[in-house]
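[1] Predicted model and sequence follow; I will ask about them next.
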Amino acid sequence: MDLRRVPPFNEWLTVLLWMQQNTLQNNVGKLDAVSADGTKHSPATLSLVIGADVIIPFPCVKNLGVVIDSHLSLEAQIRSVCKKAFYQIRRISRIRKFLDLPTCNSLVCALVSPHLDYANSLYYGLPEHLLDRLQRVQNAAARLVTGANRFASSKALLKSLHWLPVRARIQYKIAVLVYRCINGCAPSYLRDLVTRYVPA
């Protein structure tokens, strides 16, 4: 099968016809759909028909580890990230007294920080209350590593650990991606989307 000859997927009918031509079969058990129309109506009233199969949209679906809800608010994603990160923080806190600072720092960077950093460029422009939840996770991780109490300044703790705050990490990720696009280090499908600004 030559993937370069795949037609653009504008409609489900096109997808279905392409799959039939290439002798592919739908696995409805692994197919999820979400209605992302931006309204507050319940998506359960909508349905999607593909061939003989009827797909009922879910309120939230997971794609590449990112939870996408019907309102595209990413609130479910933030909730999931905070839950996973706090779980790891609690696990590390049980053995914290046996760890020195560099070892605890390495554990937090290996088990907690990846949850905050994964796909965090999607968080750009989110409401402050959602980003504040992520920042609370990072502040708790910094207090765990340094052994500071809850009244210690989180900014000072992050600075002492050389950790960028959550909002700065998001901006840094996007800046690195744009830099790579401009300098030809990114994939072509991303490079084609970025052009240099030339003043008139």
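    Received it, and whenever you're ready, just let me know what you need.
[2] drop to CA atoms for contacts and neighbour counts, all remaining ones
    OK.
[3] ok, now which ones touch the most centrally placed residue in the chain?
    Nearest to the geometric centre of the chain sits A119, at 3.4 Å (C-alpha atoms, centre = their mean). The neighbours of A119, taking C-alpha atoms under 8 Å, 6 or more residues apart in numbering as the test, are V66.
[4] before we move on, what about C185?
    Counted by C-alpha under 8 Å, 6+ apart, C185 has zero contacts.
[5] And what about it, helix, strand or coil?
    Taking DSSP: H, G, I helix; E, B strand; the rest coil as the rule, one finds C185 in the coil state.
[6] Check the gap between it and V176 for me.
    Distance, C185 to V176, using C-alpha to C-alpha, to the nearest Å: 10 Å.
[7] Over to V49?
    Distance of V49 to V176, given as C-alpha to C-alpha: 41 Å.
[8] Could you check how many residues crowd around the closest residue to D69 other than its chain neighbours?
    Nearest non-adjacent residue to D69, counting by C-alpha to C-alpha, 6 or more residues apart in numbering: C60, 4.2 Å away. C60 has 21 neighbouring residues, counting by other C-alpha atoms under 10 Å.
[9] also this one, for the comparison:
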Amino acid sequence: MNESKTDIVHFSSRFRPSPESVSVAIGNQVVESSSHARNLGCIMDRHLMMKEHVAAVCRSAMIAIRTIGQIRQYLTTQATQALVHAFITSRLDNNNSLLFGLPQNLISQLQRIQNTAARIVNKVPRKQDISKSLKQLHWLPVEKRIIFKILVITFKSIQGKSPSYIASMINTYQPSRSLRSSNKNLLVVPSATSHTHSVVAPTLWNSLPLSLRSHSSPSSFPGRERTGFSVGLVLSSYRILSDSVEDFNLKC
């Protein structure tokens, strides 16, 4: 119905041979396959390497960074931080759960965007280390934000507060006989090596401390406990990758 917005992508593994061009006839029109296509704001290439998506996020975020930088001298720190969250952080967080397991060179591109945004907010010179500013702003590094998003989605799925198609991807671990692991609120990890949500979510959830996994029981969740869960989840996001902010590559 709209030729300019009609794309066809043939997804395949980059390690296996695949046809370079696939065409589909729709009525009197023949639509040729594209190397990538946009779906719900996410750009997916035919090998699902997410390079086009990362490049598009970096381009749009840099435009916002330049614009905010031009008026930074007229803004307060609080106002600048609000603009950064609206036009930069929101782009980094959009669909970021799909970026889990990407090569470090792609994650570092997004991390440089976050570093530059932090420099604008706190007026940090380019040659100065940005780690302290990220701590002061309470910003998780990009790789940790991805893990945090997946864990939040998993928690909502366990609580029954997520769509059914997401909740159906995870299953509670229920051994056939009484074991010490029966009361540890674990999830079943499928025997697969892919980075799908049904594999990644249980793996990350089972890596959390028992004190956090114990919140998965259905009950009312008061505000103070909810805050405590979020703080604990942030701290655990660091432990899961077994490194600290100082070890993480935060320098531009």
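    Great, that's in hand. Values in this document were obtained by computation on a predicted structure and should not be read as measured data.
[10] Give me the nearest residue to L158 of the first structure, chain neighbours excluded.
    For L158 of the first structure, the spatially nearest residue (C-alpha to C-alpha, 6+ apart) is A142, at 6.4 Å.
[11] Looking at the second structure, name the residue matched to that neighbour.
    By TM-score structural alignment, A142 of the first structure lines up with A118 in the second structure.
[12] And for the one helix or strand that match maps to, what's in contact with it?
    A118 of the second structure belongs to helix 104-122 when assigned by DSSP states H and E. With C-alpha under 8 Å, 6+ apart as the test, helix 104-122 of the second structure has contacts from 51, 54, 57-58, 61-62, 65, 69, 72, 77, 80-81, 84, 88-89, 92, 124-126, 130, 133-134, 137, 141-143, 249-252.
[13] Can you list which of these are found in helices?
    With helices defined by DSSP state H, the entries of the contacts of helix 104-122 of the second structure inside them are 51, 54, 57-58, 61-62, 65, 69, 77, 80-81, 84, 92, 133-134, 137, 142-143.
[14] Among those residues, the buried ones, what's the PyMOL command?
    Entered in PyMOL, the line below selects the buried ones among these, by 16 or more other C-alpha atoms under 10 Å:
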select buried, resi 51+54+57+58+61+62+65+69+80+81+84+92+133+134+142+143
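[15] contacting residues for the equivalent of the residue nearest to D69 of the first structure over in the second structure?
    Under the alignment (TM-score structural alignment), C60 of the first structure maps onto H36 of the second structure. Contact partners of H36 of the second structure, counting by C-alpha under 8 Å, 6+ apart, are 9, 43-46, 52.
[16] any idea how far L235 of the second structure is from G228 of the second structure?
    Separation of G228 of the second structure from L235 of the second structure (C-alpha to C-alpha) stands at 11 Å.
[17] do the same with L179 of the second structure
    For L179 of the second structure, the distance to L235 of the second structure - C-alpha to C-alpha - is 29 Å.
[18] the more surrounded of the two?
    Taking other C-alpha under 10 Å, L179 of the second structure and L235 do not tie; L235 has more neighbours (16 against 10).
[19] what range in the first structure does the helix or strand S198 of the second structure falls within sit on?
    Using DSSP H and E, S198 of the second structure maps to helix 197-206. Mapped onto the first structure using TM-score structural alignment, helix 197-206 of the second structure spans no residues at all.
[20] count of neighbours near the match of A142 of the first structure?
    22.
[21] again, but for A44 of the first structure
    A44 of the first structure has 12 nearby residues by other C-alpha under 10 Å.
[22] wait, what's in contact with it?
    Counted by C-alpha under 8 Å, 6+ apart, A44 of the first structure has contacts 56-59.
[23] which one of those has the most neighbours?
    P57 (21 neighbours).
[24] what's the counterpart of H138 of the second structure in the first structure?
    H138 of the second structure maps onto H162 in the first structure, by TM-score structural alignment.
[25] Its match and P199 of the first structure: what is the separation?
    36 Å.
[26] Next: V34 of the first structure.
    Taking C-alpha to C-alpha, one finds V34 of the first structure at 42 Å from P199 of the first structure.
[27] before we move on, what about C109 of the first structure?
    For C109 of the first structure, the distance to P199 of the first structure - C-alpha to C-alpha - is 42 Å.
[28] between these two, which one's more packed in?
    For C109 of the first structure and P199, the more surrounded residue by other C-alpha under 10 Å is C109, and the numbers stand at 14 against 4.
[29] Tell me the counterpart of the more buried one in the second structure.
    In the second structure, C109 of the first structure lands on H85 (TM-score structural alignment).
[30] What lines up with F98 of the first structure in the second structure?
    Under the alignment (TM-score structural alignment), F98 of the first structure pairs with Y74 in the second structure.
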